[in-house]
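Undergrad: Predicted model, plus sequence, below.
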Amino acid sequence: MEQNVVSGYKPVNNIDVYYEFYPNQASEQTIVLLHGFLSSTFTFRHMIPLLKKEFQVLSVDLPPFGKSAKCSRYKYSYQNIAQTVIKLTESFGLQKMILIGHSMGGQIVLNILHLKQEIAEKAILLCSSAYLKRSKMPLILSSYLPYFHRFVKYWFARTGVEKNLQASLYNHSIINEEMINGYLEPFLQDEIFVALTRMIRDREGDLPAKILKQIKTPCLLIWGDHDKSVPLKIGEKLSKDLTNSKLIVLEKTGHALPEERPIEVYHYIKGFLANNQTG
C-alpha cells in the first residue's frame, strides 16, 4: 500500500470499521467515500489517486462489507450505518466534508444528511439507491431460520461476481481478474453471509420523498444512461425530490461509475466543488 495512506480499524458504534485515510495538508476539504451493496473501498481504487491530489480523502468499508467487522449484535439498518460513519468522521475531527456515495452508499449519504445536515458542505450521489422498500415480511421472517445464511451464500454463488459485474457495467471489456478477485475476496468467509442475513432483517428501506425534500445540502447526481441496477428514471425522480440538486447523465455507461468513468466523474466532482453556486 502507498506510503501516504493511513489504513486500519476504528472501534465506533460497537463495531470495528475499516478505513483508508489519505491526509492532504494542502486541502481544507475532506472527501468521504462510501461504496455500494456487496462492495468495498476497492470500488474507488481508480478515483482515489485522482482525488487525493486535490483533497484529503477518507474511504470507508461500510459494515458488514469489505474488511469491516461482521458482528451479529450490530444493527445493519441504514440509519445505524449512517450513525457509524458520522461517529467515524468525528473520531478523525473532520471538518468541511464532501460526502460521495455510490449506489447503496448514496442512500447512506442521504441518511447522514437527514440525521446531521450540517456535517457536509456538499454531496455527490453516483447512481444512488433510492425509493427501495423494506424487504417483504416472509423474507424477514425466513432470515430468523437457522442456517438461513447458507441460502444467502448459495444465492450469491449462483449469481456470481462476474455476472454481477456484467450487470453493473456497460463496457464488459474492462472486466479482468483483478476486478473479479477484488470483489470476490470479502465473500470467501462465512461471516459475511451471517451479517447479510441480519441486514435483510434490519434494512428499513430508502428515505421517502417527504424526507428527501427536507435535505437542502447541494447535491450533484451522476448517472449512467444504461444503469440496469438503479435506472436513470430513479435519478430523475431523486433530482426532483432533492430541492438543491443537479443531475448529470453519462452516455454508454452502466451502474458502476467508479469502474467505468473514474476520470469523467472526477472532473465533474471537481467542477461541482469549485462552483460556489448551489443547485
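TA: It's in. Numbers count the residues shown, from 1 in each chain.
Undergrad: From here on, just use CA atoms for contacts and neighbour counts.
TA: Will do.
Undergrad: Q214: what's it in contact with?
TA: By CA atoms under 8 Å, 6 or more residues apart in numbering, the residues touching Q214 are H114, L242.
Undergrad: From N244, how far out is it?
TA: According to CA to CA, to the nearest Å, Q214 and N244 sit 10 Å apart.
Undergrad: Neighbours of S39, how many?
TA: Neighbourhood size, S39 [other CA atoms under 10 Å]: 24.
Undergrad: distance of it from N80?
TA: Using CA to CA, S39 is found at 18 Å from N80.
Undergrad: same deal with I180?
TA: For I180 relative to N80 (CA to CA), the value is 29 Å.
Undergrad: Show me which of those two is the more surrounded one.
TA: Higher neighbour count among I180 and N80: N80, with 19 against 16, using other CA under 10 Å.
Undergrad: which secondary structure elements does the helix or strand encompassing that one contact?
TA: Following DSSP states H and E, one finds N80 within helix 78-91. Packing partners of helix 78-91 (3 or more CA pairs under 8 Å, 6 or more residues apart in numbering; DSSP states H and E): strand 6-12, helix 104-115.
Undergrad: For it, buried residues please.
TA: Y78, Q79, N80, I81, A82, Q83, T84, V85, I86, L88, T89 (16 or more other CA atoms under 10 Å).
Undergrad: quick one, which of the helices and strands packed on helix 78-91 is packed in tightest?
TA: Mean neighbours per residue, mean count of other CA atoms under 10 Å, is largest over these for helix 104-115, with a mean of 25.
Undergrad: Now do that helix: which elements does it pack against?
TA: Using 3+ CA pairs under 8 Å, 6+ apart, helix 104-115 sits against strand 30-34, helix 78-91, strand 97-102, strand 120-126, helix 209-212.
Undergrad: put this beside the first:
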Amino acid sequence: MNYEIKQQDKFRFIEEGQGETLLLLHGLFGALSNFEDLIEHFKRNYKVVVPILPLFDLDIFHTTVSGLEKYVHKFIEMRGYQQIHLLGNSLGGHVALLHILKHPERIKSLILTGSSGLFENGMGDSYPKRGDYDYIKKKTELTFYDPATATKELVDEVFEITNNRIKVIKIIALAKSAIRNNLGEELNQIKQPTLLIWGNNDSVTPPFVGREFNRLIPNSELHFVDKCGHAPMMEVPEAFNEILAGFLNKLKKPAATIA
C-alpha cells in the first residue's frame, strides 16, 4: 500500500478519492494497513481520510481517549470536513463515540466495528510482556478468528511497540482510560444513523457488546459476520465493504424513502 502521507501543521493523514468524507479511526495496535481494502474500495466514491492518531506522541497526562478525541476534533476543524461518515475500530470506535457525543454537528453517520466504550478485554488477562515474541504472537493471533491473519509483519509491528518501555506505558494508560470511560449512559443521545459491524468470534469485544450498542444507540443497525474476530475490515474485507456500502447507499436516498 503506497498512499501519500500528507502533513498539515502537526497532523499526518491519508486522503484518497473524492465525494463525501469517510473518516477512519484506527485502534490501539492499528496501522494504516488495517484499512487497505476499505480504502481501495471506497475511494472511488468517497473522500477516504485516515488521520494517524498520536497514540505514543501525546504527553502521559493526555494519553487518554479524551486526549485522542480532542486531537481528532482539531484535525476535522483544520481540514474543514462536513457531513462526515465517521468509522472507528476498537479504540478508534471509542474515540468516534466520544467525538459524536461532544461534536455531533459535522457527523452524518457513525460506523463502529469491535468498538470499546462499553466493555473490552484489552490484551486479555495480562499486560503485554516485553521481549517475549511468542507471547505477543499468540495475543495478536487472538485478535482474529483465523490466526493466519496475524502475519509476521503485523506481529513484528506489535512486538516493536510492546518492546518499547515508553510505548508500553502509554498503551497501558490508553487501555485504562478506555475502561474508565464507559459511555453506556450517554449513547442514547446519538441521533445519527449508526452501523454496527461485529465479528461473531470477537474475543476482545464479544458479540454481546455489539448487541448492547445496538440496544443503547437509538437509530442503529447491527450486522454480525461469521468466522470473524475483532477487526472485520481486515479479516473479511469483502463482507465488511458490502455491508458498509449498503448502509451508505441507504443514506443517499431521500429521507422519506429510508426504511
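TA: On my side now, so go ahead. Since this is a predicted model, take the numbers as computed values, not measurements.
Undergrad: Once they're superposed, tell me the TM-score.
TA: Here the TM-score for the pair of chains, by TM-score structural alignment, normalised by the length of the second structure, is 0.84; 250 aligned residues with a CA RMSD of 2.8 Å.
Undergrad: Let me see the ranges of the strands in the first structure.
TA: 6-12, 15-22, 30-34, 56-60, 97-102, 120-126, 219-224, 245-250 (DSSP state E).
Undergrad: Could you point out which of these sits nearest F151 of the first structure?
TA: Among the strands of the first structure, the nearest to F151 of the first structure by CA to CA is strand 15-22 (25.1 Å).
Undergrad: Report the inter-axis angle for that closest one versus helix 78-91.
TA: Relative orientation of strand 15-22 of the first structure versus helix 78-91 (axes from the mean of the first three to the mean of the last three CA atoms, to 10 degrees): 50 degrees.
Undergrad: Distance from strand 15-22 of the first structure to the middle of the chain?
TA: Taking the mean of its C-alpha atoms, strand 15-22 of the first structure sits 14 Å from the chain's own mean (CA atoms, centre = their mean, to the nearest Å).
Undergrad: who's in contact with it?
TA: Contacts for strand 15-22 of the first structure (CA under 8 Å, 6+ apart): 4-11, 52, 56-63, 66-69, 71, 74.
Undergrad: Give me the buried entries from these.
TA: The buried subset of the contacts of strand 15-22 of the first structure - by 16+ other CA under 10 Å - is 9, 52, 56-63, 66-69, 71, 74.
Undergrad: sorry, back to before: for the helices and strands packed on helix 78-91 of the first structure, could you give me TSV that also reports distance to I140 of the first structure?
TA: Shown next, in TSV, are those (distance: least, CA to CA, whole Å):
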stretch	distance to I140 of the first structure
strand 6-12	27
helix 104-115	19
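Undergrad: so which of those gets nearest N24 of the first structure?
TA: Nearest of these (CA to CA): strand 6-12, 11.6 Å.
Undergrad: got the contact list for the counterpart of P51 of the second structure in the first structure?
TA: Following TM-score structural alignment, the counterpart assigned to P51 of the second structure within the first structure is V60. Applying CA under 8 Å, 6+ apart, we find V60 of the first structure in contact with V17, Y18, Y19, E20, V32, L33, L34, H35, S40, T41.
Undergrad: Going through those, which ones are buried?
TA: V17, Y18, Y19, E20, V32, L33, L34, H35, S40, T41.
Undergrad: Give the aligned equivalent of the fifth one in the second structure.
TA: This means V32 of the first structure. Looks like V32 of the first structure aligns to L23 there (TM-score structural alignment).
Undergrad: thought that match was touching L87?
TA: Yes. Using CA atoms under 8 Å, L23 of the second structure is in contact with L87, at 6.0 Å.
Undergrad: For the aligned residue in the second structure for I269 of the first structure, give me its contacts.
TA: Here I269 of the first structure is matched to L244 in the second structure, going by TM-score structural alignment. Shown in contact with L244 of the second structure (CA under 8 Å, 6+ apart): L195.
Undergrad: 10 Å - rerun?
TA: By CA atoms under 10 Å, 6 or more residues apart in numbering, L244 of the second structure lies in contact with L38, F42, I111, L195, L196, I197, H223, M233, E238.
Undergrad: you'd agree the fifth one is up against L222?
TA: In other words, L196 of the second structure. Yes. With contact defined as CA atoms under 10 Å, L196 of the second structure reaches L222; the gap is 4.6 Å.
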